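Provided below are the primary sequence and the corresponding predicted coordinates.
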Amino acid sequence: MRPAMDEQRHRAALWFRELRDRITAAFEALEDRAPGDAPAGRFEVTPTERADNGGGGIMSVMRGGRAFEKVGVNWSEVHGTLAPRAQAAMAARGVPGMEDDPRFWASGISLVAHMRNPHAPAVHMNTRMFWTPRAWWFGGGSDLNPCIEYADDTAHFHNTLRDACLPHGAEYYDRFKAWADEYFFIPHRGRARGVGGIFYDDLNTGDWEADFAFTRDVGAAFLPAFLPLAEARMTQAFDDTDRDTQLIHRGLYAEYNLVYDRGTKFGLETGHNADAVLMSLPPLAKWV
C-alpha cells in the first residue's frame, strides 16, 4: 500500500472518531437540558472487536434518557479478509480486483437515535471510508424518521443537508436526495421509512481530498440539522395515541434495518460485534 494512502486512512479514521466524540458530547448536553425528574442519560461505552479479523471500535449506547429512549453512536476501524458472501457482494457491485483479493479496510461512524417524545423524530446518520488493494471510496448520509411529521422539521433537515452539499457540486444534493428516497424505501410495505435525507456510496471522483472534504461536511451537518428539532420537540405534550403511533413506526424501522440495510448485512457478514451492528434497533416497537 502506498504511504500516502496509509496517511489518508489514518486521517479518515481520526475524523470519524472526532465526530463521534463531538456528537456524544452534544447528546449528553441535550440530556442535561431535557425536562424530567430522572437522572440525565449518559452513554455506556464499550470497546468492540471483530471475530477472527483485525480492528474493532467503540460502541456507545444510551438507554432510558430524558430525551433519548435509546441512541447508539458507534465508531469503528476494521481490516481483514472479507467472508465469501461479502466478497461476492462487493464483486457484484464492480469493486476492482475483488474476485481475486478479498482484503479490505474500513472506518466510519454510525448513529441511530430513538427519541422518548413521539413528536421528536428518530434519525440515522453514517459516514465511512472503504479501501481494498485496488480501490477506495466514501459513503454515508443522513435521514430523518418522524412518526409524526412536521413540515417545518422536514424542511429544516433537508435545507441543512442541501447547504452542506452545495459547495461540492450543484448536483450533489438532488442526486443524493434521490438516492436516499430510493434506498430508504421499504418494498414490502410500499412506502418510505421516513422523510428522507441524503445517501451516497462508492464515491470516488479520483480526488481523495475533495471526496473526504465532502464526507466531513456531511458529518458536520448532522448536529445543526437534527439537534434543533430534538430540542424543540422534547418538551411537547403527547398522549397514548401518539405513543402508539411511535411504536408502530418503530416496527417499520426495524423491518427495514433487518431486511434491507446494507450496513447491517455487511457488519454481520464480516464478523463485527453483533450488538454494535444491531444497536440501530429500537428499544420497543409494535406491530398490528
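All right, it came through fine. Residues are numbered from 1 along each chain as shown.

hey, let's count contacts and neighbours off CA atoms from now on
Will do.

how close does residue 186 sit to residue 139?
21 Å (C-alpha to C-alpha, to the nearest Å).

tell me which residues of stretch 163-177 are tucked away?
164-165, 172-173, 176-177 (16 or more other C-alpha atoms under 10 Å).

contacting residues around it?
161-162, 196-200, 210, 214, 217-218, 221 (C-alpha atoms under 8 Å, 6 or more residues apart in numbering).

So which bits of stretch 63-83 are buried?
63-82.

In strands, which of these fall?
Of the positions in the buried residues of stretch 63-83, 63, 68-81 sit in strands, assigned by DSSP state E.

related to what we said a few turns ago, and the contacts of stretch 163-177, which of them are in helices?
161-162, 210, 214, 217-218 (DSSP state H).

Of those residues - the most surrounded one?
residue 161 (26 neighbours; other C-alpha atoms under 10 Å).

I'd guessed it sits against residue 223; true?
No - using C-alpha atoms under 8 Å, residue 161 is not in contact with residue 223, being 10.7 Å away.

Let me know the distance separating residue 38 from residue 205.
49 Å.

same deal with residue 273?
From residue 273 to residue 205 the distance is 32 Å (C-alpha to C-alpha).

Where do the strands of the stretch 51-200 of the chain begin and end?
54-63, 68-81, 103-115, 122-132, 135-145, 185-186, 191-192, 196-203 (DSSP state E, counting those that start in this stretch).

what's the closest of those to residue 241?
Comparison of these against residue 241 by C-alpha to C-alpha identifies strand 103-115 as nearest, at 16.0 Å.

For the longest helix anywhere in the chain, enumerate the helices and strands it packs against.
Longest among the helix segments of the chain by residue count, using DSSP H, is helix 3-33. Where contact means 3 or more C-alpha pairs under 8 Å, 6 or more residues apart in numbering; DSSP states H and E, helix 3-33 is packed against strand 68-81, strand 103-115, strand 122-132, helix 208-220.

Let me know which of these is the nearest to residue 47.
strand 68-81 (9.6 Å).

Next, count neighbours for residue 281.
Other residues near residue 281 come to 23 when the count uses other C-alpha under 10 Å.

Quick check: which element contains the spatially closest residue to it that is not a sequence neighbour?
Excluding its sequence neighbours, the residue lying closest to residue 281 (C-alpha to C-alpha, 6 or more residues apart in numbering) is residue 254, at 5.7 Å. In this structure, residue 254 sits in helix 240-259 according to DSSP states H and E.

another structure for you, compare them:
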Amino acid sequence: MSSDFEEYKSEASAWFRNLRDRIVAAFEDLEDRSPGEGPAGRFEVTPTERDEGRGGGGIMSVMRGGRVFEKVGVNWSAVHGTLAPRAQKAMAARGVPGMEADPRFWASGISLVAHMQNPHCPAVHMNTRMFWTPNAWWFGGGADLNPCLEYAEDTAHFHAGMQRACDAHDPAYYPRFKEWADEYFFIPHRGRARGVGGIFYDDLNTGDWAADFAFTKAVGAAFLPAFLPVTEKHIGQAWGEAEREAQLVHRGLYAEYNLVYDRGTKFGLETGHDANAVLMSLPPVAKWI
C-alpha cells in the first residue's frame, strides 16, 4: 500500500485526539454551568499502554460523580502491532485480505460513553476510528442514544444531527447506517434494542481515503450538537426513586450488551489494550430484576 498511509495515519490519530480534547472541555464546561450540590466534575486523565510490550497506547479520561455525569469516559488511542491468531481469524472472516501472510495492524480512534446523574438525561455512546493493515484500511464509528426514560423530541433531535452529518456526504448513508445501528445495538437474548439508536458503520473504504476521513470527522463533529441540547434540557428536571430504578435496570441492559456482543470490547481485550480503558463503558451502578 502507498507510503502515504504513514501521513494518513498521523493525520487521523491527531484529529481523533483533538476531538477527545474538545469533548472533554465541553463536558467540563457543562459541569461548571450546571446547578447542583458539590463541586463540578473533572476528568481524571491516565496514560495507557498495551501489555507485553505491544506498541502504542492512549489516554483514558474518566469523570465520576459530577453534577451532570455520574460516570463518563472519553478515551483516545493509537495502537499497533501484530494481531493474535484469534483476531487474525476474525479479520479474515470479515474479508480483510492478507491476514495470514502479514498480520500487522495499526488503529486509532476515540471512544466515549456517558452515564448520567439525572435519569431524564440519556446515556450516550460515540466512537470514530481508523484501522490499517498492510493490505487494507477502513473507517468506522457512529453514535447512539440510550435513554432509560424516552422522549420522542430528544430522539428526533439526536437522529437529525446524525442525518445532517450523513447527508452532507452521501444521502444514502443515513438510512443505511441507521438500519445498521438498529441491527448492531440489538440485544438478542432480551429481544430488544439497548436504546433508541443512531448510526453505526464499519469497514468504510470507498477507495477515496480523504472522502471517507472527511465523513468520519463529520460524524465526530456532529456529536456535541446532537447530545448537549437534550442533556441541558433535562439537567434540572425532578426525579425520584421510580426514575432511578428505571435508570439502573436500563444500565443492566447496557452492561449485558457491552460484555457479550460489542465488537470493540472484544477487540480491545484480545489485542492487549488496558482493560480499564476498554471496560470504561460499563456503568458505575446497575441493577437486574
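Nice, thanks for sending it over. All figures in this text were calculated on a predicted structure; none of them were measured in a lab.

Got a TM-score for the pair?
The TM-score (TM-score structural alignment, normalised by the length of the first structure) is 0.99; 288 aligned residues with a C-alpha RMSD of 0.6 Å.

Map residue 148 of the first structure onto the second structure.
With TM-score structural alignment as the matching criterion, the partner of residue 148 of the first structure in the second structure is residue 149.

which residue packs closest to its match, ignoring adjacent ones?
Nearest one to residue 149 of the second structure, counting by C-alpha to C-alpha, 6+ apart, is residue 120 at 5.9 Å.

Verify the stated contact: the one you found with residue 146.
No - under the criterion of C-alpha under 8 Å, residue 120 of the second structure makes no contact with residue 146, lying 10.9 Å away.

Distance to residue 45 of the first structure added to the strands of the stretch 51-200 of the first structure, as CSV?
Below are those laid out as CSV (distance: least, C-alpha to C-alpha, whole Å):
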stretch, distance to residue 45 of the first structure
strand 54-63, 4
strand 68-81, 9
strand 103-115, 14
strand 122-132, 18
strand 135-145, 23
strand 185-186, 32
strand 191-192, 32
strand 196-203, 27
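
Please name whichever of those strands is nearest to residue 285 of the first structure.
Comparing those by C-alpha to C-alpha, strand 103-115 comes nearest, at 10.8 Å.

what inclination does the closest one have with respect to strand 68-81?
Going by axes from the mean of the first three to the mean of the last three C-alpha atoms, to 10 degrees, strand 103-115 of the first structure is angled at 180 degrees with respect to strand 68-81.

Mean distance of strand 103-115 of the first structure to its aligned residues in the second structure, please.
Strand 103-115 of the first structure, aligned to the second structure and superposed, deviates on average by 0.1 Å (mean C-alpha distance after the TM-score superposition for the first structure).

Which strands and helices lie in contact with that strand?
Contacting strand 103-115 of the first structure under the criterion 3+ C-alpha pairs under 8 Å, 6+ apart are the following elements: helix 3-33, strand 68-81, strand 122-132.

Take the ones you listed and lay them out in TSV including distance to residue 247 of the first structure.
Converted to TSV, those look like this (distance: least, C-alpha to C-alpha, whole Å):
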stretch	distance to residue 247 of the first structure
helix 3-33	22
strand 68-81	12
strand 122-132	12
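
Ok, which of those comes nearest residue 46 of the first structure?
Per C-alpha to C-alpha, nearest to residue 46 of the first structure of those: strand 68-81, 9.6 Å.

mean deviation of the closest one from the second structure?
Counting by mean C-alpha distance after the TM-score superposition for the first structure, strand 68-81 of the first structure comes out at 0.1 Å.

centre of the chain versus that strand, how much separation?
Chain-centre distance of strand 68-81 of the first structure: 9 Å, with C-alpha atoms, centre = their mean, to the nearest Å.

Name all residues that make contact with residue 41 of the first structure.
Residue 41 of the first structure neighbours (C-alpha under 8 Å, 6+ apart): 28, 31-32, 62-66, 68.

Could you identify the most distant pair in the residues you listed?
For the contacts of residue 41 of the first structure, and using C-alpha to C-alpha, no pair is farther apart than 32 and 63, which are 14.4 Å apart.

is it true that residue 180 of the second structure touches residue 202?
No - with contact defined as C-alpha under 8 Å, residue 180 of the second structure does not reach residue 202; the gap is 9.4 Å.

picking that back up, tell me the one among the buried residues of stretch 163-177 of the first structure nearest to residue 94 of the first structure.
Nearest to residue 94 of the first structure among those, with distances taken as C-alpha to C-alpha, is residue 176, at 20.0 Å.

and residue 264 of the first structure, helix, strand or coil?
helix (DSSP: H, G, I helix; E, B strand; the rest coil).

How about it, nearest residue that isn't a chain neighbour?
residue 277 (5.9 Å).

Show the contacting residues for the one you found.
With C-alpha under 8 Å, 6+ apart, residue 277 of the first structure has these contacts: 263-264, 267-268.

before we move on, the earlier item: dump the buried residues of stretch 163-177 of the first structure into a markdown table; add distance to residue 110 of the first structure as well.
Listed next are these as a markdown table, based on distance: C-alpha to C-alpha, whole Å:
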| residue | distance to residue 110 of the first structure |
| --- | --- |
| 164 | 19 |
| 165 | 19 |
| 172 | 21 |
| 173 | 21 |
| 176 | 18 |
| 177 | 19 |
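
What is the nearest of the residues you listed to residue 240 of the first structure?
Nearest to residue 240 of the first structure among those is residue 177, at 33.5 Å by C-alpha to C-alpha.

any idea how far residue 221 of the first structure is from the closest one?
15 Å.

next one: residue 18 of the first structure
Counting by C-alpha to C-alpha - residue 18 of the first structure and residue 221 of the first structure are separated by 14 Å.

ditto for residue 256 of the first structure
24 Å.

How about residue 266 of the first structure?
Per C-alpha to C-alpha, residue 266 of the first structure is found 25 Å from residue 221 of the first structure.

same question, residue 113 of the first structure
16 Å.

Look at the two and report which has more neighbours.
residue 113 (25 against 19).

what's the neighbour count on residue 191 of the first structure?
Count around residue 191 of the first structure with other C-alpha under 10 Å applied: 12.

Chain neighbours aside, what residue packs nearest to it?
Residue 191 of the first structure sits nearest to residue 185 (C-alpha to C-alpha, 6+ apart), 5.8 Å away.

Also residue 246 of the second structure?
Leaving aside its sequence neighbours, residue 246 of the second structure sits nearest to residue 148 (C-alpha to C-alpha, 6+ apart; 6.2 Å).
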